[in-house]
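Undergrad: how would this look folded up:
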Amino acid sequence: MENNVFELQYAMDTFYFLVCGALVMWMAAGFAMLEAGLVRSKNTTEILTKNVALFAISCTMYLVCGYAIMYDGGYFLSGITEVDSAAVLSDFAAREDGFQGGSIYSGASDFFFQVVFVATAMSIVSGAVAERMKLWAFLAFAVVMTAVIYPMEGGWTWGGNDVFGLYNLGDLGFSDFAGSGIVHMAGAAAALAGVLLLGARKGKYGPNGEVRAIPGANLPLATLGTFILWMGWFGFNGGSVLKLGDIANAHSVAVVFTNTNAAAAGGLIGALLLAFILFRKADLTMALNGALAGLVAITAEPSTPTPFEATLIGAVGGLIVVMSILTLDKLKIDDPVGAISVHGVVGLFGLLVVPLTNSDVSFSGQLIGAVTIFTWVFVASLVVWSIIKVVMGLRVTEEEEYEGVDLSECGMEAYPEFTASK
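TA: The predicted structure is shown next:
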């Protein structure tokens, strides 16, 4: 009977990991649709190619070495396709806590859940550098980001490794439940480094510093992408509970789902209201980014706030993202989709607000963790982007940018005009 209990827990926790991982994988479609909707039509094919290719590269590079780096050697390449049932049962039968204890799941399910997080971090970069970066330069960076840069900082946080042997973030009281900093701020830091070297799109800023709006081509697609991301986030945060097979953790999963949804709603409302106050119009793109900002803000700790507190955290995230987008534009940091603001600025906010609802976490630990993550990813990315710039160049030509990178980089248009044929 006892063995049957452990087998049931193993099956439930493994299946839960896989389902949540599949939901997070679906976020790749959300990023693709969001970014395709917010760029101009002449750049749609290229941004879609980036998104589908970066997912494949992320999965492959994390398989090759990323997982082992992040978890200090790990066990993936040595027998993950096999399982010793007797050894698993013997190990957990010796524990006194039994079904009420920690997670028990297949190592393969753990890898699958982790690898889709890597792809999410890389997806953040693609939108920020859209419409003027060479496709192959971006994909070259994706190799390094997902093989080394992300796994290193992931190892210092979720992996429990010391930061270059100097200090341990866990010992300092750092906590990031599902990745406001580890995934989202890290992706934004890499994006910021690329954008600073790349420069703004032609025509984005006038000679006197005025900001010129460059509307996206397909707002229905952008809205669809936001809803897909919203849905996928339930797997992102919910799966990070790491267990389903007992009453306490099942309840925690339900709380996380509820708070995730509440924060997204609060973020959208906050951004929509502030945009209306500032522009006297209901700005759809700000509302969409507000929902995403609410999701990013709650990701650092969705299990301890009340639903009302989660709504307020999301709402503040929505307010922050509107002001951040406007501020970056004034600084002439051109981010076509607002990724740096949504994932970076609000990701930092999400980390710093954790101690308000989780007394086990220290503000100083959160701050040190945030600085560590940002500094490593930004500096390492800046070095890699600089090398790529010297070796193959980062930016397409002015003529290619004017005509659209769909033709120059992919040789096809997403929305070809009607042509007659005999």
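Undergrad: make it CA atoms for all contacts and neighbour counts henceforth
TA: Will do.
Undergrad: hey, where'd the helices end up in the stretch 1-150 of the chain?
TA: 2-38, 44-61, 67-70, 85-93, 107-128, 135-144, 150-157 (DSSP state H, counting those that start in this stretch).
Undergrad: who does the shortest one touch, helix- and strand-wise?
TA: By that I understand helix 67-70. Applying 3 or more C-alpha pairs under 8 Å, 6 or more residues apart in numbering; DSSP states H and E, we find helix 67-70 packed against helix 150-157.
Undergrad: what's the helix it packs on in contact with?
TA: Contacts with helix 150-157, where a contact means C-alpha atoms under 8 Å, 6 or more residues apart in numbering, come from 66-67, 69-72, 118, 161-163, 168-170, 175-176, 182, 186, 373, 376-377.
Undergrad: quick one, which of the helices of the stretch 1-150 of the chain is nearest to Ile325?
TA: helix 107-128 (11.9 Å; C-alpha to C-alpha).
Undergrad: could you give the angle of that closest one to helix 44-61?
TA: Relative orientation of helix 107-128 versus helix 44-61 (axes from the mean of the first three to the mean of the last three C-alpha atoms, to 10 degrees): 150 degrees.
Undergrad: to compare against the first, here's the next sequence to fold:
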Amino acid sequence: MEIGDLKVGLDTVWVLVTAFLVFFMNLGFASVESGFARSKNAVNILSKNFIVFAVSSLGFLLLGWGLMFGDGNGFIGLKGLFFVGGADNSPAIGDAYSGVYSAISWTGVPLWAKFFFQLVFCGTAATIVSGAVAERIKYISFIVFSFALTLVIYPIVGHWIWGGGWLAGLGFWDFAGSTVVHSVGGWAALTGAIILGPRIGKYTNGKANTIPGHNMSLATIGALVLWLGWFGFNPGSTMAADPNSISHIVVTTNTAGIVAVLTATATSWIVIGKPDLGMSINGLLAGLVAITAPCAFVSVPASLLIGAIAGVIVVFAVLFFDKIKVDDPVGALSVHLVNGIFGTICVGLFAQDGITGASTGNGLFYGGGFKLLGTQLLGIIVVGAFVVASTSIVWFIIKATLGLRVSQEEEIQGLDIGEHGSQAYPDFAPNVKE
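TA: Here you go, the predicted structure:
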């Protein structure tokens, strides 16, 4: 076997193994969200997280991949739109299809490996929405929205940034998706939560009432699964088994996560009066989201500072959304939207040119001035505006046709019975004799 063939083989194994880890994050999201929800909605949450990957995979296969990575213009891909352009499976696919998917021809792994890796990222963006709209959305409406998000909206933003589009041309950097994945999912979740409205009983007498999750053991297991998955999410985005880069990225990723756990726990202890486990879990996730964009562009000490700030931000973000009465049962907005934005800004603040080989230019704190920071801020604004506008249209269309929210009676009884005709814990239900 020649050296080139060996490299392609090793790179392909690396890309696919990390993709498998990202896929495994579906279990993490399902566990965290169902643990944070009430027991009467557990089946519904689990079912949404189970089916959303199938729905998003179909949307990305049918059209999303081509819109995202197909050659076209700065706004959208126009070539190779359907079924990955009917392309074959040869290792030299990066060269053979340079005129179809040239934006991702920089990695020499087979086309289907590239496709699957990007597919699991697309599925993650759709999963984020589930938690913020939990306990009151119709099952079918969530499915339809997820399909629209992954078929068109997510791929268009992805094209701008990762598909050779206009933001990439301006020098916008987002290594593993603080904006492409987390902010897109976060903006979509925000519009959904606002249009749906809060759960019954969440806000009464001008204050936010605590609605505790039913299983913090499950939520903790889910958080640890997500933590593991992030070791595929971030270093896998090299899409090559580059020893120095993946070693650096895995350490910046972990460092941000661990420090965010500590600062979120400390902040909740000071502000709320107790070291809240839910805040610790969301602190971890906030740190991991925040480091996702800059993980390959910043030093390990910078990642420590990024994580420390993210852990504080997430606690105040949770309190802020409650104050403005945007009901988010799992803290998805505080984790993915707020810290997705923060992580994208961190590229403009902390980036060091060439730290893992990428020519990002230096961030503000390393003598680069405001150029990179300005580009990052522009990207945040335009992505936010586009996703808010497009997802709002989709939400309102669904509301006018299928309806968005379950009935008041069904919401009070629980979506498990009303939507699925089953219960997560039937042995604990009252024994009603006929």
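Undergrad: dump the helices of the stretch 1-150 of structure 1 into a markdown table; add mean neighbour count as well.
TA: Formatted as a markdown table, these follow (neighbours: other C-alpha atoms under 10 Å):
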| stretch | mean neighbour count |
| --- | --- |
| helix 2-38 | 22 |
| helix 44-61 | 21 |
| helix 67-70 | 23 |
| helix 85-93 | 13 |
| helix 107-128 | 24 |
| helix 135-144 | 19 |
| helix 150-157 | 25 |
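Undergrad: export the ones you listed to TSV and tack on distance to Asn289 of structure 1?
TA: Putting the helices of the stretch 1-150 of structure 1 into TSV (distance: least, C-alpha to C-alpha, whole Å) gives the following:
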stretch	distance to Asn289 of structure 1
helix 2-38	10
helix 44-61	18
helix 67-70	30
helix 85-93	44
helix 107-128	13
helix 135-144	23
helix 150-157	24
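Undergrad: now a ChimeraX select for only the buried ones of the contacts of helix 150-157 of structure 1.
TA: Remark: buried members of those, expressed as a ChimeraX selection using 16 or more other C-alpha atoms under 10 Å:
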select :66,67,69,70,71,72,118,161,162,163,168,169,170,175,176,182,186,373,376,377
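Undergrad: returning to what we had before: and the helices of the stretch 1-150 of structure 1: which comes nearest His343 of structure 1?
TA: Among the helices of the stretch 1-150 of structure 1, helix 107-128 comes nearest to His343 of structure 1, with 7.6 Å by C-alpha to C-alpha.
Undergrad: make sure Pro275 of structure 2 is indeed in a strand.
TA: No: using DSSP: H, G, I helix; E, B strand; the rest coil, the assignment for Pro275 of structure 2 is coil, not a strand.
Undergrad: what sits closest to the counterpart of it in structure 1 if chain neighbours are left out?
TA: Matched by TM-score structural alignment, Pro275 of structure 2 corresponds to Ala282 in structure 1. The shortest distance from Ala282 of structure 1 to any non-neighbouring residue, by C-alpha to C-alpha, 6 or more residues apart in numbering, is to Phe276 (5.3 Å).
Undergrad: tell me which element that neighbour falls in.
TA: Assigned by DSSP states H and E, Phe276 of structure 1 belongs to helix 247-279.
Undergrad: and that helix, which residues are buried?
TA: 249, 252-253, 255-275.
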